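Peer 1: I'll drop the sequence and a predicted model, then ask my questions.
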Amino acid sequence: MWWGYSPALDIQHEVNKSETNSLSECLEVLIVGAGDARHIVKTLGSSYLYRDRIITYHVIESTLEQVARSMLLLSTCLQRNLGLQETTRYYLEIFGNTLVRPATAKYLVKHSDQLADIPTNTIDCPWLSLEKLKHKDKDRLEGIFKFWERAARENISVVEYWDERVRKSLKTRYDYRDGVFDWDYHMILKSRNVSNLTVQEYRFWRNNGIAFVWLEGEPIRSNPTLLSNIIQHGPGFIHYAYLGDISNGPFFAWASEEAKDNHDKYRATDIAEREVMRSIHEIRTKEPLCENLVASHRDSSILNGVLVTEMPDTKMEQESWKREKNKYKRDEISWVDIKNHKVIFHPVTSLETLKYKTEYTSKFDFLWVAHNMTKQLSNLTVLLKKGAIVLIELPKYLVQLREEDLQNFIKELKDTAKRNGLYEICDINTKKHIAKFSKC
């Protein structure tokens, strides 16, 4: 729910492979159900490699919490006044950890307070548009940011919610959960050519929801951005605890590239840090990243190691932080100028309604669809130009699916695509994480 299960893609690279759209001056991109902002971040970082284009990213997510998280992660990547490594680790901790370092929690408190003004247009955000959302959706977005600010200060116990989900999922196997996690890793994930992800990282995440850890600092404050169905109720809020993924992990969005050179020694955390850092550096400088800037790769003694092996003391940093009124000036946010790029969020109801709007018929050059949104293809293909590129995520990394399930998914996907006027660009099989099509 909170992250995707396929690597971040450079959308311009995918479009340029097509003779139909490679020369287009403007690109209209539709992203459905990605779960996070990784494709936009990757494309922004790589844009200096291509000629100037105006790219508009139209994004549809199933919940407003996912919209808010994408706004937070994108804003973090685009901020000028943060250090490169600092930004990278803020991004990854908020993205994939139930517990974050105190510094990250303080950043989350501050930035959530600032972002709460975007839905009400109190603060101008040149790279973002929420105009397609209804007023009640904007009000809910504002409430979500305010809840994050308050919950991060009060250190709401996300890990307890996580443990409840694990107990409910495993039932009588809970006391033997490490054996269950090892089985899923060795018998399923390893057979699907998952590189760099270590069994220690995977097991630690399955136990408590902490995916990315480093030597510097200990994750001891809760990450409320992983809570679901946040609704303002009088002076407070209600929510439905943690309803996200507890089986697969956030590792595949940034850490699933195949091992090459000596990178096979790196943990998933190291690869994710390097890839996110590369994109942020390229967004800021429009130059390639020097590998020596990635601090976690300088010391070979920590490669393929586990830096946190047990949960921190539950008594550490449990106090609530007081809110300091008017502490954060509204003009403190300074974003990198990405004038040729615009992100537009649409309500989830757009999946049913866009096909009836003439301005969206044959509008999009590129479509990306999550594996759990393929039933929406009949609503989406009418929105595509002839020759448009369609990328559909495959559930290769889902441990709950067996080989037979993956084969059945691909068979059904091919049938659905054919019925909706899509043809395969390349062979589709269970070894791949993306299926590629084009609009006839």
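Peer 2: Sure thing, it's come through.
Peer 1: CA only for contacts and neighbour counts going forward, please
Peer 2: OK.
Peer 1: tell me the contacts of residue 69?
Peer 2: Contacts for residue 69 (Cα atoms under 8 Å, 6 or more residues apart in numbering) come out as 36, 225.
Peer 1: Residue 392 touches residue 432, doesn't it?
Peer 2: No - using Cα atoms under 8 Å, residue 392 is not in contact with residue 432; the gap is 10.9 Å.
Peer 1: Those two: which has the busier surroundings?
Peer 2: Using other Cα atoms under 10 Å, the more surrounded residue of residue 392 and residue 432 is residue 392, with 22 against 16.
Peer 1: Which stretches in the stretch 251-400 of the chain count as helices?
Peer 2: For the stretch 251-400 of the chain, applying DSSP state H, counting those that start in this stretch gives helices covering 268-285, 350-353, 377-380.
Peer 1: would a markdown table of the ones you listed with distance to residue 363 and mean neighbour count be doable?
Peer 2: What follows is the helices of the stretch 251-400 of the chain, written out as a markdown table (distance: least, Cα to Cα, whole Å; neighbours: other Cα atoms under 10 Å):
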| stretch | distance to residue 363 | mean neighbour count |
| --- | --- | --- |
| helix 268-285 | 27 | 23 |
| helix 350-353 | 14 | 14 |
| helix 377-380 | 11 | 18 |
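Peer 1: can you redo those helices as JSON lines with distance to residue 399?
Peer 2: Output for the helices of the stretch 251-400 of the chain, formatted as JSON lines (distance: least, Cα to Cα, whole Å):
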{"stretch": "helix 268-285", "distance to residue 399": "17"}
{"stretch": "helix 350-353", "distance to residue 399": "28"}
{"stretch": "helix 377-380", "distance to residue 399": "25"}
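Peer 1: Relative to residue 262, which of those helices is closest?
Peer 2: Proximity to residue 262 (Cα to Cα) singles out helix 268-285 among the helices of the stretch 251-400 of the chain, at 11.8 Å.
Peer 1: packing partners for that closest one?
Peer 2: Secondary-structure packing of helix 268-285 (3 or more Cα pairs under 8 Å, 6 or more residues apart in numbering; DSSP states H and E): helix 38-46, helix 64-78, helix 84-96.
Peer 1: That one: how far from the chain's middle?
Peer 2: Here helix 268-285 is found 14 Å from its chain centre; the criterion is Cα atoms, centre = their mean, to the nearest Å.
Peer 1: What segments of the stretch 301-440 of the chain are strands?
Peer 2: 341-346, 364-369, 384-393, 422-424, 434-439 (DSSP state E, counting those that start in this stretch).
Peer 1: for comparison:
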Amino acid sequence: MDKGLGSVTWWGFSPAIDLIDYYEKANCNTIRSDGEKVGHINILLIGSGDIRHVLKSIASLNRRKGCSVHFYILENNMELYARALLLLSLALENPNTCGLQEKVELLIEIYGNSLVRSQTAAYIQQASNSFIEMVTDFDCLEERLPVFDLNSLKYKERDMLEGIFKLWRKPETDIFDIKHCWDLRVRQHLGTRYDTAKGAFDWDYSMKLCDRGAEIIGSRLYQRWRKEGVAFLLRDGNYDSPNKTLASGMIFQVDGERLGRRGYWGDIVVSPYISFGLECAEERFFKRANREYASDAEAITQYNITSLLHELQTGEPYIEPEAAASESTMSTVVEEETEDVEDLKPAEDISSDQQAKYLPCENVKISFLPLNSLPDMTTKSKYQKLFDVVYFSNSMVHHLVPPISDIFADKSMLILETAKFITELSRDQYVDFTNKIDGMAKQVGCETMIDCNPLKDSFAFYKFQRQKTTM
């Protein structure tokens, strides 16, 4: 396990992108956003770690007449599936049961904080009760959240999911002391530099993240997150409950014996700000005063998530209220939504006339594949020539070998995450990584679609064209 990055990718190391938009722009097939030609897209996400690409892609789907998409998600850790189910179901909650502002705050808090408010912890417990029912009864899942498909998972993986949700629903806080776990990880990572941790954090921010285009994060936010794992403080309150969705188990060899240990085994050096906090269509967030940004990644994340959830909920692009557009506050408060998280009703308390607890998503399907099942997929006929878009994270790209091309559809698109924001690598190392994955892509029959600058770009894009065989 890398001391800084850990072994579980709780959040992505690249900004969220609209996969469907890139696919259309690449003209890989006949799908167009003008409504004249429509179709279905199959997207395989390998090791993406979180829901960022799925959320951004489905939020814009209403703009595309007749277009439908099927996401296939493949990870190496079952806790990532549980988190995806929780966060995506939260994003799809009906506004009658969860208002937009509360939804945004809950999602961001669960996504990127080691410690959450008691109200958020209560929401996780309530949602876990519902998911225990759904992962043990697929008829219940089909009735409540038909957008999700767990049929491909093995029985032991379904049992693991149930066990994870049972852990999350426990009210006890001492079963996962994330403050202690976080401090142990920081001590292990810094070693003798622990006594000067503040200087070490500042060095990583100034000399690594800023050098890679992440200066907008802000030193204050980055220092706070590195110290205690709390990335977002969107509302006044006590952030003192452990975020149990960040708990996972690892097996260690101790004196020849295999011992399991629950802890926090994720990133402690890059931060959850990368996914939604670096890029934004609103230029005002990037204005400077005295050579300093007037805003930071926390405000950008809140705006971006609000925009995505608003469009997902209404089908219309988000227009910020005038009061929230004030340059002095940089706030994204949604005035129409005033109810507090404390007033959220548990799923079982919702009356029958409110049983539409989730937004309809007839044109989206999200399937979870067995862990580490990519090699097996190349031998199964149902996956042959299936995927129009294939995405590899930088931690899973070693699986990009020639047999994988069997699952690529003709004229499909391959997206590879670069190592731009992997701060544990030097500049020369992450440039070499980009050159290496470029060679791997070409070995499986892909050609460059968009030129990739390893110092600036978070992704490398390729187009696959199956060679016609001659008799």
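Peer 2: Now that the structure is in, tell me what you want to look at. Just so we're clear, the structure is a prediction, and the values are computed from it rather than from any experiment.
Peer 1: Let me see the TM-score of these two.
Peer 2: With the length set by TM-score structural alignment, normalised by the length of the first structure, the two chains reach a TM-score of 0.89; 412 aligned residues with a Cα RMSD of 2.3 Å.
Peer 1: Reformat the helices and strands packed on helix 268-285 of the first structure as JSON lines; add distance to residue 23 of the first structure.
Peer 2: Below are those laid out as JSON lines (distance: least, Cα to Cα, whole Å):
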{"stretch": "helix 38-46", "distance to residue 23 of the first structure": "17"}
{"stretch": "helix 64-78", "distance to residue 23 of the first structure": "27"}
{"stretch": "helix 84-96", "distance to residue 23 of the first structure": "33"}
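Peer 1: Minimum distance to residue 120 of the first structure: which of the ones you listed has it?
Peer 2: Closest among those, using Cα to Cα: helix 64-78, at 13.7 Å.
Peer 1: quick one: that closest one aligns where in the second structure?
Peer 2: Using TM-score structural alignment, helix 64-78 of the first structure lines up with residues 78-92 of the second structure.
Peer 1: swap in stretch 367-375 of the first structure?
Peer 2: Under TM-score structural alignment, stretch 367-375 of the first structure corresponds to residues 390-398 of the second structure.
Peer 1: Give the buried residues for that stretch.
Peer 2: Buried residues in stretch 390-398 of the second structure, counted by 16 or more other Cα atoms under 10 Å: 390, 391, 392, 393, 394, 395, 396, 397.
Peer 1: Ok, stretch 111-122 of the first structure next?
Peer 2: For stretch 111-122 of the first structure, using 16+ other Cα under 10 Å, the buried residues are 111, 112, 113, 114, 115, 116, 117, 118, 119.
Peer 1: same question, stretch 423-440 of the first structure
Peer 2: 423, 428, 430, 432, 433, 434, 435, 436, 437, 438, 439.
Peer 1: Can you give the distance from it to the centre of its chain?
Peer 2: 22 Å.
Peer 1: First-to-last residue distance for stretch 396-407 of the second structure?
Peer 2: For stretch 396-407 of the second structure, the first-to-last residue distance is 16 Å (Cα to Cα, to the nearest Å).
Peer 1: try stretch 54-70 of the second structure
Peer 2: In stretch 54-70 of the second structure, first residue to last residue: 10 Å (Cα to Cα).
Peer 1: before we move on, what about stretch 122-133 of the first structure?
Peer 2: End-to-end span of stretch 122-133 of the first structure (Cα to Cα): 16 Å.
Peer 1: Then stretch 186-200 of the second structure?
Peer 2: Terminal-residue distance, stretch 186-200 of the second structure (Cα to Cα): 11 Å.
Peer 1: what does that stretch correspond to over in the first structure?
Peer 2: In the comparison with the first structure, stretch 186-200 of the second structure aligns to the range 166-180 (TM-score structural alignment).
Peer 1: likewise stretch 21-28 of the second structure?
Peer 2: Against the first structure, the aligned range for stretch 21-28 of the second structure is residues 13-20 (TM-score structural alignment).
Peer 1: Over in the second structure, tell me which residue corresponds to residue 131 of the first structure.
Peer 2: Under TM-score structural alignment, residue 131 of the first structure pairs with residue 151 in the second structure.
Peer 1: and its match, how many neighbours?
Peer 2: Neighbours around residue 151 of the second structure, by other Cα under 10 Å: 14.
Peer 1: repeat for residue 79 of the second structure
Peer 2: Neighbours of residue 79 of the second structure (other Cα under 10 Å): 22.
Peer 1: any idea how far the aligned residue in the second structure for residue 34 of the first structure is from residue 129 of the second structure?
Peer 2: Applying TM-score structural alignment, one finds that residue 34 of the first structure aligns to residue 48 in the second structure. Per Cα to Cα, residue 48 of the second structure is found 26 Å from residue 129 of the second structure.
Peer 1: Ok, residue 409 of the second structure next?
Peer 2: From residue 409 of the second structure to residue 129 of the second structure the distance is 39 Å (Cα to Cα).
Peer 1: which stretches of the stretch 1-150 of the second structure form strands?
Peer 2: Going by DSSP E, counting those that start in this stretch, the stretch 1-150 of the second structure shows strands at 40-46, 68-74, 115-116, 148-149.
Peer 1: what's the most buried one of those?
Peer 2: Sort the strands of the stretch 1-150 of the second structure by mean neighbour count, taking mean count of other Cα atoms under 10 Å, and strand 115-116 sits at the top with a mean of 24.
Peer 1: Quick one: average offset of that strand versus the first structure, please.
Peer 2: Once fitted to the first structure, strand 115-116 of the second structure is off its aligned match by 0.5 Å on average (mean Cα distance after the TM-score superposition for the first structure).
Peer 1: residue range for that strand in the first structure?
Peer 2: Against the first structure, strand 115-116 of the second structure falls on residues 99-100 (TM-score structural alignment).
Peer 1: With stretch 365-373 of the second structure instead?
Peer 2: Against the first structure, stretch 365-373 of the second structure falls on residues 342-350 (TM-score structural alignment).
Peer 1: Many thanks, I have nothing further to ask.
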